[in-house]
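[1] A predicted structure for the sequence below; I have some questions about it.
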Amino acid sequence: MPLSDHDALTDLFATPPGTLYLDSAAHGPRLCSVHSAAEAALADGVAPWRIDMDDWYASIERVRTLAAMIFEGDGFRGDGDGVALVPSVGYAMSLAANNLALDADDTVLVLEGQFPSNLLPWQQRCAQTGAGLVAVRRAPGQDWTAAVLAALDTDPAIRILALPHAHWHDGALLDLDRISARAQARDAALVLDLSQSLGALPADIARWRPQFVAAVGHKWLLGSHGLAYLWAAPHWRAHGQPLEQNWFAREHAAAMASPSQPPPYRAGARRFDAGGVAHAQKLAMAAAALSQLQDWSIAALSQALGARTAAFDAVLREHGLEDWGTPGHAPHLFGLRPAAQRLDAVARALADAGAVFTQRHGVLRIAPHLQVTPAQMRMLAERVVAAAQ
């Protein structure tokens, strides 16, 4: 299906009529195929004895491979060995923090206002080791990339950079090509939370060479809560220590035999698989969602989402309100910052037009998906302009 066929794209989603859902950064819109897969899996659970274990294992590996293709792109041919199934990004980042070496004279770099899942684990780890934690701030007129690079230039103690690709507040984009190159030159470890970009923006793991990457499944990957993905660099697939011990991460037959010594871990990042996450309904939803993303291709999807935010931006520019937008935002996500005295009026205007969005700290976060058309985005921007008067 061409991504220019807006009517057909709208029909793929279960969003109620009359709703202009702009909150994909909180929870991705529900695809009809994902909803149907969830219902079918729930129905199958009425008779669990009919579910074949080999089929269950195969469904796990299918999701793992599909996720690997989103993380790694076609160049890796969906190498499932790199991906673990985990319950959350907080879990994944706690695992990363526990595995990476960190001494008292080292520093971990994060962004000011970073999402808690990629902040709290580093705060805890720094408290345990005595290491420092630096939350980078932007100077007026400075973007996040320049702020991070400046911090790397001035602080030789930085050993770990824990970053997103797009800031969750307003979609401000980081140039991970430049940042990763500087980190590699410094021999600093890069850890990425791609929850606000993976599935909507191509990732270049081969170029960035991170140690760990994580993303939740329920935002831009269009799946369910409770199933997230952790990508681990090859070293950690052989030597990393999991957060927990469960039979699922070990050689199954040996683990179920109650051995006197723990059996070997399963191959690759499977050693990091969390217990309980391979839930049939979540797996079915993930497989349907990831398959649809593959069919669209992330590059094409990113361009299509960019056309939607660009339509909104264009109207703001036409009326001299471009400073209300986020400079250099990601194609799929931006923050709208009306003048303080017009904030409530703008929020009401959007809501009255059927828009659903997040409002936080004076920012209206706008995160459309394909079921919202460019024409609808222009209409919403015109409502904003009218409310600005």
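    Nice, I can see it.

[2] alpha carbons only for contacts and neighbour counts from here, please
    Noted.

[3] what are the ranges of the strands in the chain?
    Counting by DSSP state E, the chain has strands at residues 20-21, 83-86, 107-111, 132-136, 158-164, 189-193, 212-216, 228-232, 334-336, 355-356, 358-360, 363-366.

[4] quick one: closest of those strands to residue 49.
    Among these, the nearest to residue 49 by C-alpha to C-alpha is strand 83-86 (24.1 Å).

[5] any buried residues in the closest one, and which?
    83, 84, 85, 86 (16 or more other C-alpha atoms under 10 Å).

[6] what separates it from the chain centre, distance-wise?
    14 Å (C-alpha atoms, centre = their mean, to the nearest Å).

[7] cool, and stretch 176-190?
    20 Å.

[8] looking at the strands of the chain, which is closest to residue 380?
    strand 355-356 (8.1 Å).

[9] quick one: list the elements packing against that closest one.
    Judged by 3 or more C-alpha pairs under 8 Å, 6 or more residues apart in numbering; DSSP states H and E, strand 355-356 is in contact with strand 20-21.

[10] switch to 10 Å and redo it
    strand 20-21, helix 343-352, strand 363-366, helix 374-388 (3 or more C-alpha pairs under 10 Å, 6 or more residues apart in numbering; DSSP states H and E).

[11] those: which one's closest to residue 125?
    strand 363-366 (30.8 Å).

[12] dump the residue contacts of the closest residue in space to residue 159 that isn't next to it in sequence.
    Leaving aside its chain neighbours, residue 159 sits nearest to residue 188 (4.6 Å; criterion: C-alpha to C-alpha, 6 or more residues apart in numbering). Residues near residue 188 by C-alpha atoms under 10 Å, 6 or more residues apart in numbering: 108, 152, 156, 157, 158, 159, 160, 161, 180, 182, 210, 211.

[13] presented hereafter is structure B, for comparison with structure A:
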Amino acid sequence: MARARARLASRVRREICYLNAASWSPLPIATQEAGRVGVARKGRPWSIDAALPERQFERARRAAARLINADPDDVALISSVSYGVAAAAKLVTVPPGTRVLVLENDHSSAVLEWTTRAQAGRFSVDAVPRPDDGDWTAAVLTAIDAPGAPAVALASISLVHWADGGTIDMDRVAAALRKHGAML
């Protein structure tokens, strides 16, 4: 801690009191150095080892797998959520007359692919309403088992709601979806 404080003191003059860390926090020194290395590498693209991207991807997959206690083979790297959802939508069939669940006010990346396919696929896209009590898990479970509603074929939802930070217990939701033969 003392070493980190000393490094920070060498970068910020004592008379400065910087309080805007919410949107413009100072980058850690290691991050700045990694950025310099990356920019220098891109300045000479002909010298980049062709195997470097694959090594970086594998390192990221292993790190993500450790973080979520998974096998690296269970981690897919994609350029964006919308690309991944679009790829998944091309690989699965949502049966006509069923529902795709999304979260109300969720980021468009997890939603738009399904709304654009719904009419042609003759399925509906239902937005799980934002719960007043903040319990997204209960709200999703209620939507899955909604009486009189068409069967759920797929839920296109995230572990954390992008706008409010509400979390979803994916183990419980996945179990409920499996019980109905639905995809997650």
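    That came through fine. These figures come from a predicted structure and were not determined experimentally.

[14] hang on, the earlier thing: how about CSV for the strands of structure 1, with distance to residue 27 of structure 1 added?
    Shown next, in CSV, are those (distance: least, C-alpha to C-alpha, whole Å):
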stretch, distance to residue 27 of structure 1
strand 20-21, 10
strand 83-86, 18
strand 107-111, 22
strand 132-136, 26
strand 158-164, 17
strand 189-193, 16
strand 212-216, 10
strand 228-232, 13
strand 334-336, 15
strand 355-356, 11
strand 358-360, 11
strand 363-366, 12
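
[15] between those, which one is nearest to residue 291 of structure 1?
    strand 228-232 (15.4 Å).

[16] residue range for the closest one in structure 2?
    Per TM-score structural alignment, strand 228-232 of structure 1 has no counterpart in structure 2.

[17] show me which of the contacts of residue 188 of structure 1 are buried.
    108, 152, 157, 158, 159, 160, 161, 180, 182, 210, 211.

[18] which helix runs longest in structure 2?
    helix 52-68 (DSSP state H).

[19] buried stuff in that helix?
    Buried, per 16+ other C-alpha under 10 Å, within helix 52-68 of structure 2: 58, 60, 61, 62, 64, 65.

[20] of the residues you listed, closest to residue 84 of structure 2?
    Nearest to residue 84 of structure 2 among the buried residues of helix 52-68 of structure 2, with distances taken as C-alpha to C-alpha, is residue 61, at 15.7 Å.

[21] for residue 109 of structure 2, give me its contacts.
    Counting by C-alpha under 10 Å, 6+ apart, residue 109 of structure 2 has contacts 80, 81, 82, 83, 84, 85, 86, 156.

[22] tell me the one of these nearest residue 96 of structure 2?
    Using C-alpha to C-alpha, those come closest to residue 96 of structure 2 at residue 156, 16.9 Å.

[23] what is the neighbour count of the equivalent of the closest one over in structure 1?
    When structure 1 is aligned by TM-score structural alignment, the residue opposite residue 156 of structure 2 is residue 162. By other C-alpha atoms under 10 Å, 23 other residues sit near residue 162 of structure 1.

[24] same deal with residue 104 of structure 2?
    With other C-alpha under 10 Å as criterion, residue 104 of structure 2 counts 15.

[25] so what's the alignment partner in structure 1 of it closest to, chain neighbours aside?
    Under the alignment (TM-score structural alignment), residue 104 of structure 2 pairs with residue 112 of structure 1. Excluding its sequence neighbours, the residue lying closest to residue 112 of structure 1 (C-alpha to C-alpha, 6+ apart) is residue 135, at 4.8 Å.

[26] on that earlier part again, let's have the contacts of residue 109 of structure 2 in CSV, adding distance to residue 25 of structure 2.
    CSV is the format used below for those (distance: C-alpha to C-alpha, whole Å):
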residue, distance to residue 25 of structure 2
80, 24
81, 26
82, 28
83, 30
84, 30
85, 32
86, 34
156, 32
